[in-house]
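S.K.: Pasting the sequence and the predicted coordinates here, then a few questions.
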Amino acid sequence: MTTDTIRVEVIETSSLGDRSYLATDGESAVVVDPQRDVDRVLALAGRLGVEITHVVETHIHNDYVSGGLELSRLTGADYGVAADDDVPFRRTPLSDGDTVEISGGMRLRVVATPGHTFHHLSYVLEGTGGAEGVFTGGSLLFGTTGRTDLLGKEHAEKLAHHQHASALRLADVLPDGASIWPTHGFGSFCTAAPAATDDSTLGQEKQTNPALRLAAEEFVTEALAGLDAYPAYYVHMGVANLAGPEPVDLRFPGHADPDELRRRLEKGEWVVDLRHRTAYVRSHLAGTVSLGLDGPMPTWLGWMIDWGAPLTLLGESPDQVARAQRELVRIGIDRIEAAASGSPEDLAADPGQVRGLDSADFADLAAILSDGTEDPARQREVVLDVRLNNEWNTSHIAGAVHIPLPEVARRIDEVPPGRVWVHCGSGYRAAAAASLLDGAGRDVVLVDDFFANAAPSGVPMAEV
């Protein structure tokens, strides 16, 4: 977004569903909620020819490790954090009503907006003509709000009431034309619901956002009812951010040759194949886990892996490994034990390690399920749904077994005997689950298709 004097740049982190922002008047700049790999922010400031003089956080983040402290160290920028957050590092404590002067023509007005966290702040960006918009962090999002249970379920209801009141307060202090710039809402599990648009104003939110359309009790009931599980790694993020994150180390991991890869696989370590699932289906090393860089790899890996467990990355190229490493440091996975690049055939110590994986679509599954052939020797067909609880509760296949992806690794023994047709909402999570089942020696078929195609393809659906 650009006004006559102020420009707001979005720094997207789509794999985590978050946005950071750089606002500038052409000379000075403020950065809001930066991700940990701050070289992206520094490069943007360099391209714009502006000096980063201020960095601010809307809240102590629970879904990624912040780069705010490191960015302030590297640039000498003033680092603004909520005064009520007890942190051991130097920062400028900010409270409701404070004003942060960025330059002669640009300032931030601090508005307390508790709800996503107790000490959450929003920042109204003001120019010479008044309010341009507001950086809302995890408060008022596009068509929704930030979830309120990340600090513990015991606080969820109280924080939901705060969230509603905070949204109304923003509506009271801002004009309808003010832009809304949230940090969450683009696929992040920090949100109460997915974003329905890619940009918005306060006036638009008044028409669509439950926090501005519903009475308090109705909003709280709806917000709490929509909450589902969130990634297990979140428990580590707030701790890291409160302590003050260490600088990022993106040096390339040690190289693993085929013999070392085989040893790691034989020990049952996490060896992640970063290629697209279609390439994984064609050939892969037995025992590897499919988590392609085309999807939210860090979210699902961080959710499934035991924190601190040895991790090896396999890519088609060193660049693919480097991209994955950057993704992972954003959630605090700093140590990659080893890495390798090349085809599965190149990385195999023995040709017998290379295998393929059966794949199908929902039309294929429908044909199998409708085949009434009675043959005692025929293996049982098992449908495994690895979507999350809210997705399952909305709609699912009749007779399917439900194990959410984050639980598959520890619950493989619960999958009934037979050939397993594993699906999710689009194929990405199903590929991860299918690779885990394949590594456990199960006969598995990856249903690489959108769940919306299941019923139209003739797959029998359960009544919900």
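M.R.: Sure thing, it's come through.
S.K.: drop to CA atoms for contacts and neighbour counts, all remaining ones
M.R.: Will do.
S.K.: Check which residues of the host helix or strand of Q325 are buried.
M.R.: Secondary structure assignment for Q325, by DSSP states H and E: helix 318-329. Using 16 or more other C-alpha atoms under 10 Å as the test for burial, helix 318-329 gives Q320, V321, A322, A324, Q325, R326, E327, L328, V329.
S.K.: okay, pairing it with this:
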Amino acid sequence: MNQLRTVSVVPVETPSLGDRSYLAHDGEVAFVVDPQRDIDRITSLLDELGVRLTHVFETHIHNDYVTGGLALAEATGATYVVNADDPVSFERHGVRDGEVIEVGSMQVTALATPGHTFTHLSYALAHDDASGTPVHVAVFTGGSLLYGATGRPDLLGPDHTDTLVHHQHASAHRLAELLPDATEVFPTHGFGSFCSASQSDATSSTIGQERRSNPVLTQDEETYVAELLAGLSAWPAYYAHMAPANLSGPEAPSLDLPAEADAAELRRRIEAGEWVVDLRHRTAFAAGHAHGSLNFGIEGQFATYLGWLMEWGTPLTLLGESAEQVAEAQRELVRIGIDRLEAHATGRPEQWTDGPLASFETASFADLAQVRHHREVVVLDVRRADEFGAAHVEGAVNVPLHALTHSLGDVPAGEVWVHCAAGYRASIAASLLAAGGRHVVAVDDAFDNAGAVGLPLVGDDVRASA
């Protein structure tokens, strides 16, 4: 019988991608589930806890980030556990449904839970109680059972979506039937990740809580399938590059900063069509920036939107207020496989240009309501199509942000007032438009305020509430 020890699970959050990794340990031995690419966060945590890593588990071949699993296993000597049916090109322990792996005093059981992918696994964690009986205390569900939702089934393409969504329903029910209600649920996705079919505000849950509230467990299969498929929206374009990278066995990235660039080099790079990205907050960018630079503020879902909009392989330079800000952005980028930066610069925007600073106005929805009484302006809504369909300003043009780089010519002529749901996406769009020479005003305001200030709204939700 294993010596009785307390088992702890420590989440390692990556809020910019909407994901969590996990480190579970019994005070002496540990395992990790779905580690991100920057493995130093895990190795530092191991040192802090004073535990030894013996196993790294992958729930699936990820579509939204480049894994750090192989690099972490190689750095620590841990066993790398991946579904035996995944066609990877590296050595690993190939695990199958029902296999139990001993990790110190813990027992980890692989459970086939297809739906997010065909080879998706969940891992049920058990350890001995005072009587020596193994008790399931946690389950790591990856992209299967999430808080109030499930992982989306459409990332492998439309030919597989129908099959996978039915698998997803069956897999969630399998977990609910196999595991006690008190079992804690630890998903990888569902905290803002586009891998989740919908989002929840929950930060913790159990099998019992999900059994009572999760649509996949409370609805009949036909209703669950129909509602999930109807709610799916676009996912980031860079996802197409993640699974191939993960199948090939990504190495640990370098986090060394690239060379510094002066104003002349930055201008040359911008004129050559490279992307020079300003990481500062959107209000600072709007007030003054190097002409032609683009704003992806580090405070938002920086890597998600940059990876989504930038053509893969475009040379990239980062501008930040400090080396620490640039280093933070670089860490975000290696998580999605953007390993190479051309250059960087730090300081103030006056140091990044050999000409006058560019700028554009910012405004509120109240300002937009006023200006529409006096002159014609283009209202550009860069939210997703599903957001626009639910409610939008009457007369607004919808070009979702992720489509804007290829649709700048579709934005009507004239003064453009661009908005999103809260301001972050609008600033990215405004920077793209301004770099193209358009007269732009960025609405830095919550869309919930639009109707309150008298702007006429139309859409499905507006009709439903009328």
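M.R.: Nice, thanks for sending it over. Here the structure is a predicted model, which is why all the values come from computation and not from measurement.
S.K.: where does the TM-score land?
M.R.: After superposition, the two chains reach a TM-score (TM-score structural alignment, normalised by the length of structure 1) of 0.96; 452 aligned residues with a C-alpha RMSD of 1.1 Å.
S.K.: The helix or strand just after the helix holding Q325 of structure 1 vs structure 2, average offset?
M.R.: Once helix 318-329 of structure 1 ends, the next helix or strand along the chain (criterion: DSSP H and E) is strand 338-341. Its matched residues in structure 2 lie on average 0.6 Å from strand 338-341 of structure 1 after superposition (mean C-alpha distance after the TM-score superposition for structure 1).
S.K.: can you give me the end-to-end distance of stretch 278-293 of structure 2?
M.R.: 6 Å (C-alpha to C-alpha, to the nearest Å).
S.K.: equivalent range in structure 1 for that stretch?
M.R.: The alignment of stretch 278-293 of structure 2 onto structure 1 (TM-score structural alignment) spans residues 273-288.
S.K.: contact partners of the matching stretch?
M.R.: Residues outside stretch 273-288 of structure 1 that contact it (C-alpha atoms under 8 Å, 6 or more residues apart in numbering) are 265, 268, 270-272, 289-294, 313-316, 320-321, 324, 344, 347-348, 353-359, 428, 431, 435-436, 438-440.
S.K.: Among the residues you listed, name the buried ones.
M.R.: Buried by 16+ other C-alpha under 10 Å: 265, 270-272, 289-293, 313-316, 320-321, 324, 344, 347-348, 353-355, 357, 359, 428, 431, 435-436, 438-439, out of the contacts of stretch 273-288 of structure 1.
S.K.: In helices only, show me those.
M.R.: Applying DSSP state H to those, the entries found in helices are L265, Q320, V321, A324, P344, L347, Y428, A431, S435, L436, D438, G439.
S.K.: between those residues, which is closest to A77 of structure 1?
M.R.: Closest approach between those and A77 of structure 1, by C-alpha to C-alpha: A324, at 28.9 Å.
S.K.: which stretches of the stretch 51-200 of structure 1 form helices?
M.R.: 68-75, 153-173 (DSSP state H, counting those that start in this stretch).
S.K.: Rebuild the ones you listed as TSV, extending it with distance to H120 of structure 1 and mean neighbour count.
M.R.: Below are these laid out as TSV (distance: least, C-alpha to C-alpha, whole Å; neighbours: other C-alpha atoms under 10 Å):
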stretch	distance to H120 of structure 1	mean neighbour count
helix 68-75	16	20
helix 153-173	10	19
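S.K.: Would you reformat these as a markdown table and include distance to C424 of structure 1?
M.R.: What follows is the helices of the stretch 51-200 of structure 1, written out as a markdown table (distance: least, C-alpha to C-alpha, whole Å):
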| stretch | distance to C424 of structure 1 |
| --- | --- |
| helix 68-75 | 36 |
| helix 153-173 | 27 |
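S.K.: Which one of the ones you listed lies nearest to V10 of structure 1?
M.R.: Across the helices of the stretch 51-200 of structure 1, V10 of structure 1 has its closest neighbour in helix 68-75 (15.7 Å, C-alpha to C-alpha).
S.K.: And that closest one, what does it pack against?
M.R.: Applying 3 or more C-alpha pairs under 8 Å, 6 or more residues apart in numbering; DSSP states H and E, we find helix 68-75 of structure 1 packed against strand 51-56, strand 78-82.
S.K.: Of all the ones you listed, which one is nearest G177 of structure 1?
M.R.: With C-alpha to C-alpha, the closest approach to G177 of structure 1 among the helices and strands packed on helix 68-75 of structure 1 belongs to strand 51-56: 23.5 Å.
S.K.: ok, average deviation of that closest one from structure 2?
M.R.: Strand 51-56 of structure 1 differs from its equivalent in structure 2 by a mean of 0.4 Å after superposition (mean C-alpha distance after the TM-score superposition for structure 1).
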